[in-house]
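Q: Pasting the sequence and the predicted model now:
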Amino acid sequence: MADATPEFTSDADTAERAAKMGQRKTWLIRLGVAVIVLGLIYLLWYQLIGRNHVSTDNAYVNAEVAQVTPLISAQATQVLVSDTQAVKRGDILVRLDPTNARIALAQAEADLAEARRRFRQTSATNSALAAQVEARGADIAQAQAQLATAQADLEKARVDLQRREALAPEGAVSGDEVTIARKAFAAARAGLAQARAAVAMAQATRGAAQGDLAANDALVQGLTAESDPAVLAAKAKVESARLDIGRSVIRAPIDGVVTRRQVQVGQRVAQGTPIMTIVPLNQVYVDANFKERQLREVKIGMPAEVTSDLYGGDVVYHGKVVGFSGGTGSSMALIPAQNATGNWIKVVQRLPVRIALDPKELAAHPLRVGLSMEADIYLSGR
């Protein structure tokens, strides 16, 4: 009896070990089957889904925001919006003091009236200059008549002098008469020269009058009081002044939400300085930064699904690829990476891909610029 107990115990241990080995073998078989099934499932998923899409969680909401900048420098008299306020295109945002613009408009209107008056004066001067040309023509005729008279007087004085000089040797005339005749001849010759100079002067005066008439006529020829260049320039100044008055009321350029308002009542704003930003929530898009290896088969127009951390996976946005960035994020950084060194290590780059979203889905679940997103692009088109 003492020898039977160890033998029985040994058989029990052997049976227990065999049972454990069988159980372990069963679990190993089950594990192997599970691994094979999981592998088949993964292979099936990859064949049907995995290889047909690329995804990334490095994606963010972006938008073409509108910078609101005043076009004139003036003091803000009213600020009608605040941050986070939704506005429609054309809504009044800020009113500026229009006093300086109104003064400029009054000055421009006065300049316009003066330009019109000068044109009418120039047009009226044409008639006066034409009359002066005619008067100078009459002066020429008068000078020519005086020239003919001087020529006749000179001829008469020559004849008288020749006659007296012929009679002087015979004593028929005295020496005084010859002297008087000679003086008369000299005077007649001087009078002829003076008459010729008068004709030349009258002709020159008429030429100057004709030049003045031509110059004045060039200023008004083919023009009216409304098409004169000076009048047009004055009109442009009036329109500019009126435009500045209209610009004293700053309106929303697009629909969106006011962000980063930087203007207060009483503040003098400078022309071209941003005073607020408007974000168009109905036109936001997603910039997804995919790894360069993921983009081998991605093309413009491919469908995409996007989810937001704000709403979770229950809200799925549908969109499509509309473009690729012109460079990677690192190359477009303020200080690009310099890889031309001896200890260069290759770093996988990411290229921003723009995904446009469905406006209806955006209206139902609005997004904000800068929110984190997850993007999936379907390479198969579904």
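A: It's in.

Q: going forward, measure contacts between C-alpha atoms and count neighbours the same way
A: Noted.

Q: where does residue 340 sit relative to residue 351, distance-wise?
A: Note on residue 340: its distance to residue 351, by CA to CA, to the nearest Å, is 21 Å.

Q: So between these two, which is more surrounded?
A: Neighbours per residue, other CA atoms under 10 Å: of residue 340 and residue 351, the larger number sits with residue 351, 22 against 7.

Q: Pretty sure that one sits in a helix.
A: No: assignment of residue 351 by DSSP: H, G, I helix; E, B strand; the rest coil gives strand, placing it outside any helix.

Q: In contact with it, which residues are there?
A: Residue 351 is in contact with 289-292, 324-325, 327-329, counting by CA atoms under 8 Å, 6 or more residues apart in numbering.

Q: cool, and residue 226?
A: Taking CA under 8 Å, 6+ apart, we find residue 226 in contact with 116, 232.

Q: so it is in which element?
A: Assigned by DSSP states H and E, residue 226 belongs to no helix or strand.

Q: mind listing the strands for the stretch 101-250 of the chain?
A: All strands of the stretch 101-250 of the chain, identified by DSSP state E, counting those that start in this stretch, fall at 249-251.

Q: Report the buried members of the contacts of residue 351.
A: Buried members of the contacts of residue 351, counted by 16 or more other CA atoms under 10 Å: 289-291, 324, 328.

Q: want to throw these into CSV with distance to residue 235?
A: Converted to CSV, the buried ones among the contacts of residue 351 look like this (distance: CA to CA, whole Å):
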residue, distance to residue 235
289, 54
290, 56
291, 59
324, 48
328, 51
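
Q: Farthest pair within these?
A: Maximum pairwise distance in these, criterion CA to CA, is 12.5 Å, between 291 and 324.

Q: Filter the buried ones among the contacts of residue 351 down to the ones in helices?
A: Taking DSSP state H, every one of those sits outside helices.

Q: Just give me the closest of the residues you listed to residue 166.
A: residue 324 (119.1 Å).

Q: quick one: the closest one and residue 353 touch, right?
A: Yes: the criterion here is CA atoms under 8 Å, and residue 324 meets it with residue 353 at 4.7 Å.

Q: ok, and here's another one to check against it:
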Amino acid sequence: MKMPGNEKKRNIFFSFLLGNKERIRNKGSFQRLFQVLWRSWKRDLFSFAFNKYRPFLVFFLILCLVALWWFFFTGRWVATNDAYVTGNVIPVKAQTSGRVVEVLVESTQFVQKNQLLVRLDSLKQQVAFESAQHNLAMAVRRVEDLFNKARSLRHKIAAQKAILGRQRYDLGLYSSGSKAGVVSVQDAVDAQWKVAEIESTIRQLEDELRSTEAWIQKTTIWDNPIVLKAAVELKDAYLALYRCQIVAPVAGYIARRSVQVGDEVSPEKLLMSVVPLDYYWVVANYRETELRRIRPGQPVKIRADIYGRHYLYHGIVEGIEPGSGTVFSLLPPDNATGNYIHVVERVPVRIKLDPTELRKHPLRLGLSVVTKVNVSYQGQSVLKPLTEIPPEAKKTDYSSPYFTEELAGVDHLIKSIIEQNRYSQDQAENPNQAENSLSQKQQEIFPSPPSN
């Protein structure tokens, strides 16, 4: 009868323990016996453990895989798909009311900075501008007349004072002569009345001089209030005419053009928008439970839905908004009303994009993206954001010198009008030459925005 393998092995082992030296004669036999026993026990042990603890082993293996995946992929990254591309949207509005007579651009069209977009009806403003020029010329001539009048009154006063001196001298002679009987008393009385009459005339002239000097004292033709007031009115009329031409404040693409020829526009009405696509960023809304590990300076991986998984953007956390979205909403929540529901708030995080990657793969405002912040980097304090305007964008997108230089030409025009209307010997000889020179100067000075 053939014994089972396990029983045979046990008999061999027992015979070895009892000193059966006939079957085990040397050291090599002992090693072979030990290897046979070890292989048998190992196979039996593994078979028993695998069959009995199989669910536990599978669970442990899955737990190890999850731990490794969390450590290498999830633990170092904080991701969200509640993110979108945003940037500057520059509104285009009229600075004065008027009727549209010409529209020069269309939606999606690229425009340069200070390019003419819309032109308004400017006939009324042109008439007001010409009237303001004439008013300034009249003001200059009026002030010049006041200066001349004051000068003439001083001369008259000086002449009357000279006559008064002579009459007083004659009065003294007549008084002495009447006492000596040389001159009649009537002549002395007449001389006395002439002195009183001249003194009254001098006082009247001095009052007229003071009244005239009240308009011109301590001033010149350049800083007299009458001239300055007319100059300000001219500037106002100049601006009204100048602003009938609506230009692009920045370079970019036209979006949502709503203005039409014939529309009556006002400063409150939005005509269109200009979107500069050379500088934009990503706003990612992270849950408040995820913000404790997000810091400015941490790298970010970004995938845009427009390119899918074909391209990966790289960015950096610039800063975290000082409040959640509900705080800055139109109707902020009031949790003291009694109807309180706890919800996890989301806080916007600003992420800077790489300009080189944006030039290769342009984006558009409002596109959805997926962001992953690498929180294994330490970054810096949330109280020290890295947000700043790039120097190039600050010159192109955050400033428009056009609006601050609107009066650049009118000052020279005012100076020309004042010079042309001041009294001089040349004007007295050729009065038409000054008028022609002023008209030519106005055409040269009055600027117009560049057209497309």
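A: That came through fine. Model, not experiment: these values are computed from the prediction.

Q: Now which residue in structure 2 aligns to residue 338 of structure 1?
A: Residue 338 of structure 1 maps onto residue 334 in structure 2 when the alignment is built from TM-score structural alignment.

Q: List the residues that contact that match.
A: If a contact means CA under 8 Å, 6+ apart, then residue 334 of structure 2 has no contacts.

Q: quick one on the thing from earlier: distance to residue 210 of structure 1 added to the contacts of residue 351 of structure 1, as TSV?
A: Formatted as TSV, the contacts of residue 351 of structure 1 follow (distance: CA to CA, whole Å):
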residue	distance to residue 210 of structure 1
289	79
290	81
291	83
292	81
324	72
325	70
327	71
328	74
329	75
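
Q: Go through the residues you listed and flag which are in strands.
A: Among those, the members found in strands (DSSP state E) are 289-291, 324.

Q: Let's have those residues in JSON lines, adding distance to residue 246 of structure 1.
A: Listed next are these as JSON lines, based on distance: CA to CA, whole Å:
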{"residue": "289", "distance to residue 246 of structure 1": "44"}
{"residue": "290", "distance to residue 246 of structure 1": "47"}
{"residue": "291", "distance to residue 246 of structure 1": "50"}
{"residue": "324", "distance to residue 246 of structure 1": "40"}
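
Q: Would you mind finding the match for residue 312 of structure 2 in structure 1?
A: In structure 1, the residue matched to residue 312 of structure 2 (TM-score structural alignment) is residue 316.

Q: Would you check how far apart its match and residue 375 of structure 1 are?
A: 10 Å.

Q: Now for these two: what residues contact both?
A: Joint contacts of residue 316 of structure 1 and residue 375 (CA under 8 Å, 6+ apart) are 305-307.

Q: Skipping its backbone neighbours, what lies nearest residue 189 of structure 1 in space?
A: Closest residue in space to residue 189 of structure 1, ignoring its immediate chain neighbours: residue 154 at 5.6 Å, by CA to CA, 6 or more residues apart in numbering.

Q: likewise residue 297 of structure 2?
A: Among residues not flanking residue 297 of structure 2 along the chain, residue 379 sits closest, at 4.7 Å (CA to CA, 6+ apart).

Q: ok, back up a step: please verify my assumption that the residue nearest to residue 189 of structure 1 contacts residue 183.
A: No: in this structure, residue 154 of structure 1 is not within contact of residue 183 by CA under 8 Å, at 11.3 Å.

Q: Looking only at neighbour counts, state which of the two leads.
A: Between residue 154 of structure 1 and residue 183, residue 154 has the larger neighbour count (other CA under 10 Å), namely 21 against 14.

Q: starting at the chain centroid, how far to stretch 266-273 of structure 1?
A: Centroid separation for stretch 266-273 of structure 1 versus its chain: 20 Å, with CA atoms, centre = their mean, to the nearest Å.

Q: Need the three-state assignment for residue 356 of structure 1.
A: Of the three states, residue 356 of structure 1 takes strand under three-state DSSP.

Q: And for the helix or strand in which residue 80 of structure 2 is found, what's in contact with it?
A: Assigned by DSSP H and E, residue 80 of structure 2 belongs to strand 77-87. Here strand 77-87 of structure 2 makes contact (CA under 8 Å, 6+ apart) with 277, 279-286, 290, 363-376.

Q: Give me the buried entries from those residues.
A: So, by 16+ other CA under 10 Å, the buried ones in the contacts of strand 77-87 of structure 2 are 277, 279-286, 363, 365, 368-375.

Q: mind checking what residue 141 of structure 1 lines up with in structure 2?
A: Using TM-score structural alignment, residue 141 of structure 1 sits opposite residue 165 in structure 2.

Q: That match - how many residues pack around it?
A: Residues within reach of residue 165 of structure 2, counting by other CA under 10 Å, total 14.

Q: Also residue 331 of structure 2?
A: Each residue near residue 331 of structure 2 was counted by other CA under 10 Å, and the total is 8.

Q: so what corresponds to residue 75 of structure 1 in structure 2?
A: Aligned partner of residue 75 of structure 1 by TM-score structural alignment: residue 99.

Q: what helix or strand does its match sit in?
A: Going by DSSP H and E, residue 99 of structure 2 is in strand 98-103.

Q: average distance between that strand and structure 1?
A: Between strand 98-103 of structure 2 and the aligned residues of structure 1, the post-superposition mean distance stands at 1.5 Å (mean CA distance after the TM-score superposition for structure 1).
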